[in-house]
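Peer 1: let me see the structure of the following:
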Amino acid sequence: MTTTAPAPLPLDPGNPFAVPSDLPYGLPPFDRIREEHLAPALEAGLAEQRAEWESIATDPAPATFTTTLEALERSGALLARVTAVVNALSSAHGTEGVRAVDARFAPLLAAHGDALHLDARVFARVDAVHSARHDSGLDAEQVRLVERYHRDFVRAGAALDETSKERLRQINTELSTLSQRFSTLVTDASNEAAVHVLDEHRLRGLGDGAKAAASAAAAERGLDGWLLTLVLPTPQPVLVDLQDRDLRRELHEAAVGRGLGRDGTVDTRPVLVRMAALRAERAALFGHATHADYVLDDQTAGSLPAVLDVLAGMCPTAAANARAEAAELEELLHADGHEGPLQPWDHAYYAERLRSARFAVDAAELRPYLRLDRVVVDGVLHAAGRLYGLSFTERPDLPTYHPDVQTFEVHDVDGRGIGLFVADWFARPTKRGGAWMTTFVDQSHLLGHRPVVTVCLNVPRPGAGAPAHLTADEVDTAFHEFGHALHGLFSDVTYPRFSGTSVPRDFVEFPSQVNELWAWHPEVLPRYAVHEGEPLPAERVARLKDALGYGEGFRTTEYLAATVLDLAWHSLPAGREVAAEDVEAFEAEALRRHGLDVASVPTRYRSGYFAHVFGGSYSAGYYGYIWSEVLDAELVDWFTENGGLVRDLGDRFRAELLSRGGAVDPMAAFEAVRGRAPRPEPLLRRRGLLPAA
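Peer 2: The predicted structure is shown next:
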């Protein structure tokens, strides 16, 4: 290939991003990275990749897989190193300096991506390789890479006319700025809405650990008393325990009021309505009726009607179950001397009361058994060892981006190191809400990279010297997010485009949901659910399982409500804009239209803090959790039918699906494990929407 060499790096050799990391597995050298290193490294990374693309575009030789697709896969090494760090820090440790860099470069990075995908010269070379892909001696993964790149270019606008391309560039740049802005505003709104309590009597019912965490949160902000900080979803975990109904109401209203701009508070509505309008306009450029149609055209679901059909079959039954549950809880509310209907801030409290009475399980009594360090080491990591033969060695010698963070080296059954697992469990003001998995290094044989994956939760930090304890939901979340981590750690592909979780959005949650199975498995639970040397009693475990099954109407309804909000915003056609002041009315109509307007059940996320879809990559994709759960329920049945926590099953799941990332068709990978196509009955039965078998 005759090309022009990339321009020399305009980067100070003292910048730690100037050369690949010399740490194990390419872990970023956080002990040397400073905020002032980020912007110069991003600028240099953008310049370097532009030069690499220009070399590809101007190569006078005929396009081949090696000179075009493989060259594209190799490009952008510096940019990948620095964006991985900036993206991770902006979510997990978003200091003022990091947030400023993120805000400055978000539109530049969007324009940079467009520069590639809208470059007619590069697309012509990709198109030439695509036309000859079956006659070029390529293997299956190479053919899939060509097809994926070609589809990426087309979906990114490469086939549009020049006028449409220019408008697309403008839209993408503005959307990237708005998405970053939305995430920042949600973090600010959540911090702003934290409920400050000065009278300890108002905290009655709250466990010592949660009270200590609230005290520590107040002290961190220089406040007296206690601070009840907000988690990202609407339901706040402490509502289960708080006996003070007025405080429950205050906390719930703070949660659902985030981003609405009331009384001069942070207002995300202008950002989100603009994003919805821009996404609709962009879809129209591609000939799609709505953004949802554009997104679903590239997912396993295939179309918006297919998703709506599934929701139509679930929404009425879920809402009916939720109303029946609420009627039971309302009796307890009245027995306490309160008048009127059950309110959203009452639901968790009385559900726990009913659960405790009916199943003799008390969440407060359960919490001492769910100590974070034991859940991680003797639960999450132990299950991975049993099922896949992995072992984990903590590496305190490796630098981290925050003192809270732990790093583990992951070894395969033969002792070979396969990657690093970075764990960041605790909430802090610089960390966005929710839980997620991401990567610092993606696995690739082409580049010689082994994976470095990270998992972030938002567990309240306990008082000094005290251990952290989890709720049952947080235990599920830890196993869930580690399921994503395994998807990244097990990646065994040649090309970075296919690494780890690089699969359709409505498939990516499936492996992580399967991993939740082991949280309450009889071979795992007794190892970590221990208090004062005694495991959680077996009879309490049985009651716990029954208790965990209670409230499915509420859980399904709150999830489906968020799903239909996502689809409502992204089913708007171009030109149909919603005014910022009409956001709440728009939400109410969407819920009513789907029969999900259950007064006591709030949507899991309201639009004003729906970071998945307005600050992340789940737009028109939040349905993917339930879509993936169809596959999850099938595979849970498969594991259960064949012995459960068995290495042979783990090895098959790993070899046929987890290791293949996006290098194979995801549904074909599923069928290679399950032995047949998925069926909806296992999920419907698990959700209580079919009679038990």
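Peer 1: going forward, measure contacts between C-alpha atoms and count neighbours the same way
Peer 2: Fine.
Peer 1: who's the closest spatial neighbour of Glu52, skipping the chain neighbours?
Peer 2: Once flanking residues are discounted, Glu52 sits nearest to Pro6: 5.7 Å by C-alpha to C-alpha, 6 or more residues apart in numbering.
Peer 1: correction: the previous question concerned Val377.
Peer 2: Using C-alpha to C-alpha, 6+ apart, the nearest residue to Val377 is Tyr528, at 7.9 Å.
Peer 1: that neighbour: how many residues sit nearby?
Peer 2: 23 (other C-alpha atoms under 10 Å).
Peer 1: residue contacts, it?
Peer 2: Tyr369, Leu370, Arg371, Arg374, Val375, Val377, Asp378, Gly379, Pro535 (C-alpha atoms under 8 Å, 6 or more residues apart in numbering).
Peer 1: second input sequence below; structure requested for side-by-side comparison:
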Amino acid sequence: MPSHADLNASLNPALVEWNGLHGLPRFDAVSDGDFAPAFDAALADHEAEIDAIAGNAEPASFANTIVALEIAGDNLSRVSALFWNRAGAHTNEAIQALEREIAPKMSRHYSKIGMNAVLFARIDALWESQAALGLTLEEQRVLERHWKGFVKSGAKLPKAEQDRLAAINEELAGLGARFGQNVLGDEKGWFLMLNGEAELAGLPEFVRDAMAAAAVERGEPGKYAVTLSRSIIEPFLTFSDRRDLREQAFRAWTARGANGGDTDNRAIVEKTLALRAEKAKLLGYDNFAALKLDNTMAKTADAVNDLLRKVWARAVARAREEETELAAVIAGEGKNHGVKPWDWRHYAEKLRAERFNFSEAELKPYLQLEKIIEACFDVAQRLFGIRAVERKGVPAYHPDVRLFEIRDAADRLVALFLGDYFARSSKRSGAWMSSFQSQHKLPLKNGAIGELPIIYNVCNFAKPAEGKPALLSLDDARTLFHEFGHALHGMLSNVTYPSVSGTGVSRDFVELPSQLYEHWLTVPDILKTYAVHFETGEPMPQSLLDKVLAARTINAGFNTVEFTSSALVDMAFHTRPAGGDPMAVQAEVLSDIGMPDAIVMRHATPHFQHVFAGDGYSAGYYSYMWSEVLDADAFAAFEETGDAFDPVMAGRLKDNIYSVGGSIDPEEAYKAFRGKLPSPDAMLKKKGLSTFDELSGSDA
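Peer 2: Next up is the predicted model:
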């Protein structure tokens, strides 16, 4: 086995010594082959640090144990941040092979730490004597996080059960990596190449442009590729007049992870659920949902299901009304087929055009990516006093990635932000925020005091043809605002300890800053300023703006049914005894709740990456709706002032939500901002799923 010195000698310094602009990693100095030896060296470094903390001859103190743990593993954090960014946003076969190796190796490493009896004894001693330690509220939260983390890692289990738990965690890590790679494989491997006007019927120019660019990427210039990127498949399903092609594309989209062969995820799901159930039992929980919901705002599966079923009843009733309306549109065209899942978006768009006299195609020329980015930054400046300054010519991890300095009113640098906006075959689907490093104020071993947050957003918008602007749908624009809301949560963080920085909050609170930020997209002043026509520069006409705002709740039943069915299936998986075919469980749940035949789950089980590509949102997909209850009520606080940018309310929002991370209890954070906890009423009203009479009589 190589010595510690040999391991470090083989380490590319660029992976851990970030000496680019303002401490940015030098992405251009890192190659795929650097990661394997870097992980070996960084894991060994971290293990030595842990051994030193556990073996400290001095009695346990907050400083020599908890603070030491907070700053340990800096090299591992840096190597990991660079690697997982590449694995998600610009992967290849070499990175994917290493990912399958690294995921279980990291699990073994952290299992060993979590089951270190000597180290846990120090943490447990602090936990038991915390009343006498004189800790700040943030320090109490940090101590609690470490203590509970060790307990959930098996620190209190007998040795045999610890060994079994470690084996389960390792296997789950490998299964999660394979699940995500399989979905990416199906997305990358399927496309439908179109050629000629008959196959392109109904598609507006912006869809054709995106498909033409996708065809060029696949080596077919002059043709048009329907891909499984949401930025192409959804507009294709919306506008294509070719029902046969819509069905073909829809079936491919919904079959991801369930096509048989090497990329089929169904066996992975079954094994994952069995291992999660076993893990929960080992740790003393009735089921995996109980384990995951411990230390969340919801706390219990019953509380989650109560919210989901309340919303479901209203959503499915609305969706059936919508289906009847779509059937009438179909009949009005002289056609005699029912509403199928590949028809819904197409005829919903026609209904919107008929009812509100505008279509997505009419709206899209006013939603330029560049202008919506500017709008995101402007809202942040008006609410929080920060501005973005783009720095060009600085290498990032892909040529499409853009770098911005985030500066405060005194021109102090408060964060770096990277925006990665366009879809590519090397990037997994969806949109997300992550960080290369998080804000904190602790002194580090390299002599630095604290760290600057380096945050990035990844999206999958269709890349336009050369010389043309990228045009977004309204949903795309909301996605951009959503992810920048997450980014702000990381960039505005103002805490001392890394473990509670930024998005280090409970799963059902983490979506509040992002979903709340979406509201400012449709503030009339923002749309008037930034929704300008890409050719003429003219602002969106008031008449069109009025229609957009009036149409916000159209298709609300469909959208809510798509989401809520997925969340209910997720909860069923993690509350029922494990065993049997997960697809049969999915079918049973959908039958029990009365899932309309014309709608499918937003994320069917074999490609439900939130839940099975790792366990970040397992028994937690509901959290988007839980946070939606919060965000609707939070924006209502601004509406009540009559000013969407009310400075007093914005200050309270920054001080109590965006800057505190997990340093205080989320319920207390929300009450400090709003003065009370919310009911679902504002959320149901925002979705158009309740009337005033229903709201006034609600006791939820």
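Peer 1: and the TM-score between these chains?
Peer 2: TM-score for the superposed chains, counting by TM-score structural alignment, normalised by the length of structure 1: 0.96, backed by 680 aligned residues with a C-alpha RMSD of 1.7 Å.
Peer 1: one step back: from the contacts of Tyr528 of structure 1, which land in helices?
Peer 2: Residues from those lying in helices, with DSSP state H as the criterion: Arg374.
Peer 1: out of the contacts of Tyr528 of structure 1, which are inside strands?
Peer 2: Judged by DSSP state E, strands contain the following of the contacts of Tyr528 of structure 1: Pro535.
Peer 1: which residues in structure 1 does stretch 138-148 of structure 2 align to?
Peer 2: Taken onto structure 1 by TM-score structural alignment, stretch 138-148 of structure 2 occupies residues 141-151 there.
Peer 1: I should have written stretch 388-408 of structure 2 there, sorry.
Peer 2: Following TM-score structural alignment, the partner segment of stretch 388-408 of structure 2 in structure 1 covers residues 392-412.
Peer 1: what's near enough to touch the corresponding residue of structure 2 for Pro496 of structure 1?
Peer 2: Under the alignment (TM-score structural alignment), Pro496 of structure 1 pairs with Pro498 in structure 2. Each residue near Pro498 of structure 2 by C-alpha under 8 Å, 6+ apart is listed here: Glu70, Ile71, Ser438, Gln439, His440.
Peer 1: to which residue of structure 1 is the last one aligned?
Peer 2: If I follow you right, that is His440 of structure 2. When structure 1 is aligned by TM-score structural alignment, His440 of structure 2 is paired with Ser444.
Peer 1: its match touches Val452, doesn't it?
Peer 2: No. At 11.6 Å, Ser444 of structure 1 and Val452 do not qualify as touching, with contact defined as C-alpha atoms under 8 Å.
Peer 1: circling back: ok, and the most crowded of the contacts of Tyr528 of structure 1?
Peer 2: If you count neighbours using other C-alpha under 10 Å, the busiest of the contacts of Tyr528 of structure 1 is Gly379, which has 28 neighbours.
Peer 1: contacts only, for that residue.
Peer 2: Taking C-alpha under 8 Å, 6+ apart, we find Gly379 of structure 1 in contact with Ala519, Val524, Leu525, Arg527, Tyr528.
Peer 1: what about the third one, neighbour count?
Peer 2: For Leu525 of structure 1, the neighbour count with other C-alpha under 10 Å is 22.
Peer 1: residue in structure 2 matching it?
Peer 2: By TM-score structural alignment, Leu525 of structure 1 lines up with Leu527 in structure 2.
Peer 1: please apply the same query to Gly434 of structure 1.
Peer 2: Using TM-score structural alignment, Gly434 of structure 1 sits opposite Gly430 in structure 2.
Peer 1: same question for Thr454 of structure 1.
Peer 2: Using TM-score structural alignment as the criterion, the counterpart of Thr454 of structure 1 in structure 2 is Tyr456.
Peer 1: any idea whether the closest residue in space to that match that isn't next to it in sequence is helix, strand or coil?
Peer 2: Here the nearest residue to Tyr456 of structure 2 in space, its sequence neighbours aside, is Leu418; by C-alpha to C-alpha, 6+ apart that works out to 4.5 Å. Reducing the assignment to helix, strand or coil with DSSP: H, G, I helix; E, B strand; the rest coil, the entry for Leu418 of structure 2 is strand.
Peer 1: which one in structure 1 is aligned with Leu418 of structure 2?
Peer 2: Residue correspondence, TM-score structural alignment: Leu418 of structure 2 in this structure matches Val422 in structure 1.
Peer 1: list the contacts for its match?
Peer 2: Going by C-alpha under 8 Å, 6+ apart, Val422 of structure 1 touches Val405, Gln406, Thr407, Phe408, Val452, Val453, Thr454, Val455.
Peer 1: taking those residues one by one, which sit in helices?
Peer 2: Restricting those to those inside helices, with DSSP H as the criterion, leaves an empty set.
Peer 1: turn the buried ones among the residues you listed into a named PyMOL selection, would you?
Peer 2: Buried residues within those, as defined by 16 or more other C-alpha atoms under 10 Å, are selected in PyMOL through the command that follows:
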select buried, resi 405+406+407+408+452+453+454+455
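Peer 1: and the contacts of Val422 of structure 1, which of them are in strands?
Peer 2: For the contacts of Val422 of structure 1, membership in strands holds for Gln406, Thr407, Phe408, Val452, Val453, Thr454, Val455, with DSSP E as the criterion.
Peer 1: quick one: contacts for the nearest residue to the first one once chain neighbours are set aside?
Peer 2: In this case it means Gln406 of structure 1. The spatial neighbour of Gln406 of structure 1 that comes closest, neighbours along the chain excluded (C-alpha to C-alpha, 6+ apart), is Ala423 at 5.1 Å. Contact criterion C-alpha under 8 Å, 6+ apart gives Val405, Gln406, Thr407, Thr454, Val455, Cys456 as the residues in contact with Ala423 of structure 1.
Peer 1: could you do Lys340 of structure 2 as well?
Peer 2: Taking C-alpha under 8 Å, 6+ apart, we find Lys340 of structure 2 in contact with Asp597, Ala598, Ile599.
Peer 1: what does it align to in structure 1?
Peer 2: Following TM-score structural alignment, the counterpart assigned to Lys340 of structure 2 within structure 1 is Gln343.
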